[in-house]
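[1] My questions concern the predicted model and sequence given below.
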Amino acid sequence: MRALITGASSGLGRDMARLLAARGYELVLAARREDRLRELAAELPTMCRVIAADVSDETECRLLYEAAAGDDLEVVVNNAGFGLFGPFTATDLDEELRMIDVNIRAVHILTKLAARDFAARNRGYILNVSSSAGFLPGPLMATYYASKNYVLRLTQALREELRQQKSAVRVCALCPGPVNTEFNRVAGVQFALGGLSSERVAREAIDGLFAGKGVIVPGAAMKAMTFARHFAPDELLARITYHFQGKKAGGK
């Protein structure tokens, strides 16, 4: 049994690697920071292959999957991603395009390739890391929120296609709220709400994936918030989100 994890050098990716290793999976660990990956591999009780890859590059994405593919590949975790804070008219276009490449194109490529292989042999698991942001419009983080909506809706659509085909392949979207990882430093923000521990979110993600869940929203408070959105129009949700986003500026 083998699992591929992108963004495995820190945070959720690192903690999900630990959990999958504890379940007996051999791992393909991918991220840009090879030194971090090697440190992680050295602590895990299973065989690991370390691949330094920048998934914002389509060619590297395809080569990564080719390196990981095989009959024993059973799990693909698309965890790599990042955010960017600021008004849409002011944020850097090149950085946003790189975000789209990481948060959308890489997830799309690896999901497509894995889904084809898994469907052909009628087994396998795909976990795509979206966000509670994927349920909402996101003023001041417009591109990030939109990218996570793409991940969520792609995953839900693929899940229904596989269900209609009576496939045993399972796909799942993880949609956490704030998590205590490096995300806010990279995005240049400070969470307005307290974050859950990365270890807790990773455990809920892996347990939920193998339980066959379609969407995982860790934490009672975030579950309540995502449910409550059904009772407010999008225009009001955008205004509320703007209010909370404005409180993140302290991390810049």
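    Sure thing, it's come through.

[2] Please count neighbours and contacts with C-alpha atoms only from this point.
    Fine.

[3] show me where the protein has helices.
    Assigned helices in the chain, in chain order: 11-22, 34-43, 58-68, 93-100, 107-121, 142-164, 183-187, 198-211, 220-228, 234-246 (criterion: DSSP state H).

[4] Out of those, which one sits most buried?
    Stretch with highest mean neighbour count among the helices of the chain: helix 11-22 (a mean of 22; mean count of other CA atoms under 10 Å).

[5] for that one, packing partners?
    Helix 11-22 is packed against strand 2-6, strand 26-31, helix 198-211, with contacts defined by 3 or more CA pairs under 8 Å, 6 or more residues apart in numbering; DSSP states H and E.

[6] So what's the gap between it and the chain middle?
    The chain centroid and the centroid of helix 11-22 are separated by 13 Å, computed with CA atoms, centre = their mean, to the nearest Å.

[7] okay, pairing it with this:
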Amino acid sequence: MMRALITGATSGIGRAIAMEFSRRGWALVLTGRNQKALEELQQMLPVPTEIIALDLAEDQAPFALYEFCRGKRIDVLVNNAGFGVFGEFTETDLQQELELLQVNIRALHILTKLFLRDFQKRGSGRILNVASSAGFLTGPLLSSYYASKNYVVRLSLAIAEELRHQHSRVTISLLCPGPVDTKFNDRAGVRFRVKAMSAEDVAKEAVFGVLTGKLIIIPGMLNQLGIFASHFVPQQLMSRITYYIQAAKRN
């Protein structure tokens, strides 16, 4: 039985991806901060599911997760855990931002490297790094979040090119959704002014994309058009537009 490891699995996109892999008959290893939510999800899923409660903002958590998976054949790694902090850069809480960087960048980087090395040795395996349409933009009022997702985008694209040159059978995919109806909005302290996609619809495209080796997965036609159009707008103007879009999200 194939097995997927999913971080940030207790809600939103992560939970929906777990459900989608379960529907396809995959075994799962799930992690998140909420032990109770993990246990409830484990009991609900009809496939073999192991859980480990971890806060990936803690220094040793990514390594503890990797050690937990030793001896388990992980076929797909889904780096989904992440969150945002909303507000003017001079006013947002520094500790929250440092935790954001730990989860969105450091933990993803560590897990990608450790599992990619194993996949390369084995000659098989797939990685899905969950970024965002924000990964292609500058994001005033969500500056740390946008910057972290830019890191995920550039890191993943660089690794993909290295794998291509190596003629590797291992693949890396990049999920870049637009607005999604998840608890992310509550934690970031924002609300969307446009209709958000469901996490379930995003998960279906994400799982299909990673299993077929697609590099960039952009769910939703409007999101695809938005990302494409942003490449033709000067950076300074795009930043101004993004500022007003973000300002409209204030709760």
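    That came in fine, so what should we check first? Everything numeric in this text was worked out from a predicted model, so none of it was measured.

[8] Superpose the two chains and report the TM-score.
    The TM-score (TM-score structural alignment, normalised by the length of structure 2) is 0.98; 250 aligned residues with a CA RMSD of 0.9 Å.

[9] got the contact list for the residue nearest in space to the middle of structure 2?
    What sits nearest the mean C-alpha location of structure 2, by CA atoms, centre = their mean, is V130, with 2.4 Å. For V130 of structure 2, the contacting residues are V78, N79, N80, V152, L174, L175, C176, taking CA atoms under 8 Å, 6 or more residues apart in numbering as the criterion.

[10] which one in structure 2 is aligned with L209 of structure 1?
    When structure 2 is aligned by TM-score structural alignment, L209 of structure 1 is paired with V210.

[11] before we move on, back to that, format the helices and strands packed on helix 11-22 of structure 1 as CSV; extra columns: distance to I240 of structure 1.
    Formatted as CSV, these follow (distance: least, CA to CA, whole Å):
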stretch, distance to I240 of structure 1
strand 2-6, 32
strand 26-31, 34
helix 198-211, 25
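
[12] Let me know which of the ones you listed is the nearest to M222 of structure 1.
    Proximity of these to M222 of structure 1 was assessed by CA to CA; the nearest stretch is helix 198-211, lying at 12.0 Å.

[13] That closest one vs structure 2, mean deviation?
    With mean CA distance after the TM-score superposition for structure 1, helix 198-211 of structure 1 departs from structure 2 by a mean of 0.5 Å once superposed.

[14] That helix packs against which elements?
    Based on contacts counted as 3+ CA pairs under 8 Å, 6+ apart, the elements that helix 198-211 of structure 1 packs against are helix 11-22, strand 125-129, strand 170-174, strand 179-180, strand 215-216.

[15] what sits up against the fourth one?
    Strand 179-180 of structure 1 has contacts (CA under 8 Å, 6+ apart) with G11, G195, L196, S197, S198, V201.

[16] show me what contacts T242 of structure 2?
    Contacts here follow CA under 8 Å, 6+ apart; on that basis T242 of structure 2 touches T138, G139, P140.

[17] I meant P179 of structure 2, not that one.
    Here P179 of structure 2 is in contact with F192, V194, K195, A196, M197 (criterion: CA under 8 Å, 6+ apart).

[18] just these now: which is nearest L157 of structure 2?
    Nearest to L157 of structure 2, judged by CA to CA, of these is M197 at 24.6 Å.

[19] Tell me how many other residues crowd the residue lying closest to that closest one once chain neighbours are set aside.
    Counting by CA to CA, 6 or more residues apart in numbering, M197 of structure 2 lies nearest to V180, which is 4.8 Å off, once chain neighbours are set aside. V180 of structure 2 has 20 neighbouring residues, counting by other CA atoms under 10 Å.

[20] which residue in structure 1 lines up with V180 of structure 2?
    The criterion is TM-score structural alignment: under it, V180 of structure 2 has V179 as its aligned partner in structure 1.

[21] quick one: the match of L209 of structure 1 and R126 touch, right?
    Yes: applying CA atoms under 8 Å as the test, V210 of structure 2 and R126 come out as touching, 6.9 Å apart.
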